[in-house]
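A.B. asks: Next come a sequence and a model predicted from it.
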Amino acid sequence: MLGIEQKKNYVIHYHNQTKHYPNRFASAPGFLEWDTQPNPFRFYRGAEKIGLPFRKDVKEIPYLNIYKNKINPTKDFNLQNLGIFLEYALGLSAWKSIPGATWSLRINPSSGNLHPTEGYLVLPDLPDLKSGIYHYSPYLHSLERRALLTSSLKEKLFEFFQGEGFVVGLSSIYWRESWKYGERAYRYCHLDLGHALACIRMSANLLGWNVTCLNQFSHEDVDEILGLRQMQQIPAEIEEGDILCLVHHSKDFHSFDSFSYEILEEFRKLDFSGVPNQLSGEHVDWEIINIVASNCKKDRTASTPQVSPDYPPMKDYPKNSSSAHIIIKGRRSALAMDGETSITKDQFLSMLDKTLPRSDAIPFDLELCEPKIHLVLFVHRVEGLDQGVYIFVRNPDDFKLLRTKLNPEYSWGQVEEDFPLYQLAKADVRSVAAAISCGQAIAGDSAFSLAMLANFEKSVHVDPTCYPVLYWESGIIGQVLYLEAEAHGVRSTGIGCFFDDPVHEYIGLKDNSFQSMYHFTVGGAVDDVRLQTLRPYHHLK
C-alpha cells in the first residue's frame, strides 16, 4: 500500500502530465471513432423499472429562492416529490436536432455532453415505493430497483437518518470522457460531478429539503452501499462510487459519526439484480487514469463539517420574477460569443456574489470541504469597470499567500468595501484570455472569462485525496455561474481546454502552490440557427 507521500507525488505527476501547452497537448485519441462513442445512458437489464411523475403544478418559485435556505415550503418525501427532485437535478432538459443527428441535454452539464456521472438512491419505504437501492435513469425518468432493503437494514438506516430522509450517491465512468479526451478525462469527470452536486442541492432546496455530504465514507464504502461491487462490470467501463449525500428535512442534522460501519456487512449481503448495459463495442485503455483514481481513493475519516468564512448577506439581485424552474431547465452552454454584449457592474458583482461559500447559502452549504478555489477574472465588457485582470478571493485565509505568490507588480485595489474582489492590473486582456484558453475566441469575445485557481498547498500537498474534490468545488461554482448568466439574460460555458502553465506564468506564479483547474466564460451568445429544440421527454409520449 502506498503512503501519503507517494500518493501525493503521483497525483502531482498526473496533474503535470495532463497539462496542455501551446506546443504539446495532453495525450488523447488522434481522431474519434464515432462507432465506439459510449452510450451516455446506463440501463440495468432485468431490474424492475418504476416510472417517476413529472412536475405538473404551475406555481412558480422565484429564481433567487434557489440560493436561500429555509425559505421554500418543506415537501413530504414521496414518489411525486422524488420525481420532481430528480427531474430538476439529473433529468433531461431538452433535445437538440439537426438533419441527421439528435442528442439530449441534461440539467447537469457535462464536458463534451458525454455524461460520466451516474446517480443512485438509497430509499426508505415511501408511499407507493418500497425501500431499496435504485439507479436513476434520466432517459426514462424512472428508477431501476437494484435491491430491496432488509427489515434490519431499514431500521438501522432510519436511526442514522434520525427520521425521514434518503441517500443520493454519485459515481463516475471514466471511459465516457476518455473516449474523447484521453488522459485528461479524470479532470473532466470530476468537474461534471461537481456540477451534478450543485444541481442536486438546488433541486432539493426548491422542495424545502436539505442536503449534507457524508464525507466520512471511503470510496470502498460508497461502492458497497451503491452495489457497484456486486455487479458484473466490463473492465474498461468500470464505474466507481464517488460520494454519498443525505437528503433530509432538518438543518440540524449533525450526527455524522453515528453510522455503524457494521451496517456495511448487511449491504454486502443484499441480493442485487440487473446487468449494466455495455457502453461501447471497443475501448482504449488509459492506464494513467486508473492509477490516479487509485491514488485518490479516500479512506474512512471522521466527518469534517465545513467551516465557512464570514461574509455579508447575499446581494438580492436580479430583482425580477424569473422562475427558478424555468432558469434551471433553460440553462444552455454557449457555443460562441458575439464580441459585443456587455453586462453592468451590478450584474457582474451579483454573479460573483452567488459563488461565495456562505455556510447558509445554496449550494455551498453541502459541507463538502473548506473553500480552496479563487477566481482570476479577465474583464472585457463590464460597464463601470476597467478592462483588466481581477481576482475574487473566496477564502480570506488565502489572501496573504495569494498576494505573495502572484505578480508583485499587481495593484490589489479593492473594487468595493466588504467585497473580496480586487483589481490586479488594467489592460485589454481579450487576446490573452483567448490565447490561454487553447486559442478559443469564446474566452475573449465574452463580457468576462475566468480561471478557477486552487490552493494546492493546502489541499493536494497535505492530502492527495483532495484532488478530485478541488474539481467538485470548481464544478459547483461553474453551475452557479451557468444559472446566474441565464438569470441576467446572457449565456455562459465551461472551458476545460486551457494552457495550464501559461495561465500561471501570466499571473506570476512560479511554483505549484496554486493551480488552474477550470475556465469559464460569460457573455452574449451566438446561437446556431440550424438547431431545432425538442421537449426533454418527447420520446416517452
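C.D. replies: In hand now; what should we look at?
A.B. asks: Please count neighbours and contacts with C-alpha atoms only from this point.
C.D. replies: Fine.
A.B. asks: Next up, the contacts around the spatially closest residue to residue 36 that is not a sequence neighbour.
C.D. replies: Taking Cα to Cα, 6 or more residues apart in numbering as the measure, residue 36 lies nearest to residue 280, with 5.2 Å between them; neighbours along the chain are not counted. If a contact means Cα atoms under 8 Å, 6 or more residues apart in numbering, then residue 280 has 36, 37, 38, 39 as its contacts.
A.B. asks: and here's the other structure:
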Amino acid sequence: MQKFHDKTNINAKKNLTGSSFIDYRTQPRTYKKYPHFFLSFNINDYEELGFLNNIGKITDTKTYGNESIQLRVNPSAGGLYPNEVYIQLRGIKGLVSGVYHYMPLENKITLIHELSNDGLEYYFKEKNQKKFIFLLSNAYFRSSWKYEQRAIRYLLLDTGHILGSIFAALELENIPFDIDFNFDKEALNSDFSFDNYESFYVAVSCGDYKKIEVKKLRTPIVNVCACDYQIKDTFIEEFYKNSFKDDFPIISNIDLLKDINKKILYEAINKRRSIRAFRNKGITKEDFLFITKNIFEFASKYDLEIYFINNNISNMKKGIYKNVKLQKEGDFKETAIKLALNQKLAGQSAFTLFFTSSNIKNYFYLYILSGFISQILYLRTTSINLSSSGIGAYFDDITKEFFETSNNIFYVFAIGK
C-alpha cells in the first residue's frame, strides 16, 4: 500500500505546481435515492429504530449565495459525503426483514431486498443471524471529482467518521456491537451490482437473532447510480483491490464514550461542527485529559502512533509529544501552521494531533480507525463546549521530518477554543 500513499503525498513542489481550479457546477450528486416504486419508511415510526436518527442525519443547513449545503452529524472532506449506509434488519415489528438503504436527507430507510432464507451474514465468517448489520460503502467519484488520487485518503477518513457516528448512536442505547473488516467485500460488491463505482469498506453487526445459518443473497440487488454521472479512476480501484485482507481483528467493547452522560452525548452528536478558526485561547490540563481519555491507549493497541503539539494547554510544557510523552520542549505554533499546509487552525489550537503509523500491512484499516478516533474526539470536545476540526491536507514530507519519524502521516486534528 506504500506506493499508493506515496503517490498521494503533498509536498511543497506539488502544492505550488498543482492545478487548483475546480468547476463546482460539475459536482456530482452527494446522495443516493432509489426510484419511487421502492418502499420507504420513516425511521421515527418504529421505536426500535430510534437510534438510527443519530447515525447520519442533517443537523444544519448553510447557504452560500444560491447554494445550500446540508450538514450532517458526521463531517466529510469538502462536504462531499461519499459514504452510503445499508442496513439489514431482522425482527422489527411492522417491518419486513430485509436489506435497507439509509437516506439521511429524508431520515428514511428504503427496502431494497426482502429476506427469505438468505442474508448478509453469508458473507461473514460468523454466519448466524444478526438483529442489525450495517454496511458502509463509498461512491469514490464524489471525492475523486475534487481530490483526484488523494481521494483514497479522504474516503478512508470519511468512512471512519461515519463509523464513529454509528458507534455513538449505538452507545446512546447501550447496544453492543462488533466492527468487522473481514467479510467478503468482493462478493458483496458483486451481489450489490456496484460495478466498482461503489464499494464496501467496513461492517457493524449488532445482536444475535437466531442460530440459523443463512444462504447467499438469492438475487442480485438492483443498483442505483450513486452519482448523477461518474468517471472511472483505475488508481482508486486498484488501491481498493489491494486492500483486501482477512486478518484484522474484530473490534468490540470500546470504552471511549461510556463516561459521558447520555443526554450530554446526544446534544454533542447534534451540535458537533468543524470549527473554522480558534480564538487563540488555552484549555486546562483537565480538559485535555478528558478529551483524550483512553484515546492514546486505543490507538496504540492497533499500531497507531499519535504525536501532538501542545500550543496552549495549561500546566503542561509546550512542545512536541509522542502519545503523552514530551519529546521536545518549545513553542511550535508557527511550525504547526506550516505543516498543515499553512492553515492557521493548527497553530491557533490548544493542541494539534497527528495520526501516524508504520504498519503498511493494515494501512486500509488503520486509516479508517484514524477517522473513527477523530469522530470520538469531536464528540468529547463538543460535550465540554470546546471546538475541533479535522485537517486532511498537510505536507507529508516535512511533517515526517519534523517529528523525526518514518511513519506515514494519516490525519491532523486540531482542538481548542
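C.D. replies: Arrived safely. The shown structure was predicted, so the numbers you read here are calculated from the model rather than taken from an experiment.
A.B. asks: got a list of what the equivalent of residue 437 of structure 1 over in structure 2 touches?
C.D. replies: In structure 2, the position corresponding to residue 437 of structure 1 is occupied by residue 340, as judged by TM-score structural alignment. The neighbourhood of residue 340 of structure 2, defined by Cα under 8 Å, 6+ apart, consists of 346, 391, 393, 394, 395, 412.
A.B. asks: Quick check: the farthest pair among these?
C.D. replies: Between any two of the contacts of residue 340 of structure 2, the greatest separation by Cα to Cα is 12.6 Å, found for 346 and 395.
A.B. asks: ok, those two, which is more surrounded?
C.D. replies: For the pair residue 346 of structure 2 and residue 395, the greater number of neighbours falls to residue 346 (32 against 19), based on other Cα atoms under 10 Å.
A.B. asks: Start and end of stretch 404-414 of structure 1, how far apart?
C.D. replies: Taking Cα to Cα, to the nearest Å, the span from the opening residue of stretch 404-414 of structure 1 to its closing residue is 17 Å.
A.B. asks: Please apply the same query to stretch 46-66 of structure 2.
C.D. replies: End residues of stretch 46-66 of structure 2 are separated by 36 Å (Cα to Cα).
A.B. asks: Tell me the buried residues in that stretch?
C.D. replies: Along stretch 46-66 of structure 2, the positions that meet the burial threshold by neighbour count (16 or more other Cα atoms under 10 Å) are 51, 52, 53, 54, 55, 56, 57, 58, 59.
A.B. asks: Please apply the same query to stretch 12-22 of structure 1.
C.D. replies: 12, 14, 15, 18, 19, 20.
A.B. asks: equivalent range in structure 2 for that stretch?
C.D. replies: Across structure 2, the stretch matching stretch 12-22 of structure 1 (TM-score structural alignment) is residues 2-12.
A.B. asks: just the helices in the stretch 351-500 of structure 1 please.
C.D. replies: Applying DSSP state H, counting those that start in this stretch to the stretch 351-500 of structure 1 gives helices spanning 399-405, 430-436, 467-487, 500-506.
A.B. asks: To residue 130 of structure 1, which of the ones you listed lies closest?
C.D. replies: helix 467-487 (31.7 Å).
A.B. asks: could I get the helices of the stretch 351-500 of structure 1 as JSON lines with mean neighbour count?
C.D. replies: Output for the helices of the stretch 351-500 of structure 1, formatted as JSON lines (neighbours: other Cα atoms under 10 Å):
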{"stretch": "helix 399-405", "mean neighbour count": "14"}
{"stretch": "helix 430-436", "mean neighbour count": "21"}
{"stretch": "helix 467-487", "mean neighbour count": "26"}
{"stretch": "helix 500-506", "mean neighbour count": "18"}
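A.B. asks: Out of those, which gets nearest to residue 134 of structure 1?
C.D. replies: With respect to residue 134 of structure 1, and counting by Cα to Cα, the nearest of these is helix 467-487 at 23.4 Å.
A.B. asks: what span of structure 2 lines up against the closest one?
C.D. replies: Under TM-score structural alignment, the alignment places helix 467-487 of structure 1 onto residues 363-383 of structure 2.
A.B. asks: Would you map the helices across structure 1?
C.D. replies: Under the criterion DSSP state H, structure 1 contains helices at 4-17, 79-87, 151-161, 174-181, 185-206, 219-226, 263-268, 287-295, 324-330, 345-353, 399-405, 430-436, 467-487, 500-506.
A.B. asks: What span of structure 2 is the fourth one aligned with?
C.D. replies: With TM-score structural alignment applied, helix 174-181 of structure 1 matches the range 140-147 in structure 2.
A.B. asks: now for stretch 351-369 of structure 2, what's the gap between its first and last residues?
C.D. replies: End-to-end for stretch 351-369 of structure 2, by Cα to Cα: 20 Å.
A.B. asks: Contacts for that stretch, please.
C.D. replies: 1-2, 153, 156-160, 181, 243, 248, 302-313, 336, 346, 370, 406-416.
A.B. asks: Identify all contacting residues around the match of stretch 12-22 of structure 1.
C.D. replies: Stretch 2-12 of structure 2 is contacted by residues 149, 150, 239, 360, 393, 394, 395, 396, 397, 398 when judged by Cα under 8 Å, 6+ apart.
A.B. asks: next one: stretch 179-193 of structure 2
C.D. replies: Residues outside stretch 179-193 of structure 2 that contact it (Cα under 8 Å, 6+ apart) are 123-125, 195-196, 198-205, 217, 219-223, 244-252, 365.
A.B. asks: Of those residues, which count as buried by neighbour count?
C.D. replies: 123, 196, 198-205, 217, 221, 244-245, 365.
A.B. asks: mean distance, the match of helix 467-487 of structure 1 to its aligned residues in structure 1?
C.D. replies: Superposed on structure 1, stretch 363-383 of structure 2 shows a mean distance to its aligned partners of 1.0 Å (mean Cα distance after the TM-score superposition for structure 1).
A.B. asks: quick one: that stretch to chain centroid distance?
C.D. replies: Computed by Cα atoms, centre = their mean, to the nearest Å, the separation of stretch 363-383 of structure 2 from the middle of its chain amounts to 7 Å.
A.B. asks: circling back to that earlier point, which one of the buried ones among the contacts of stretch 179-193 of structure 2 is nearest to residue 89 of structure 2?
C.D. replies: For those, the minimum distance to residue 89 of structure 2 (Cα to Cα) is 10.4 Å, reached by residue 205.
A.B. asks: Which position in structure 1 pairs with the closest one?
C.D. replies: Aligning on TM-score structural alignment places residue 205 of structure 2 opposite residue 246 in structure 1.
A.B. asks: mind listing what the nearest residue to that match once chain neighbours are set aside touches?
C.D. replies: Setting aside the residues directly before and after it, residue 246 of structure 1 is nearest to residue 167 in space (Cα to Cα, 6+ apart), at 4.6 Å. Residues in contact with residue 167 of structure 1 (Cα under 8 Å, 6+ apart) are 121, 122, 123, 244, 245, 246, 247.
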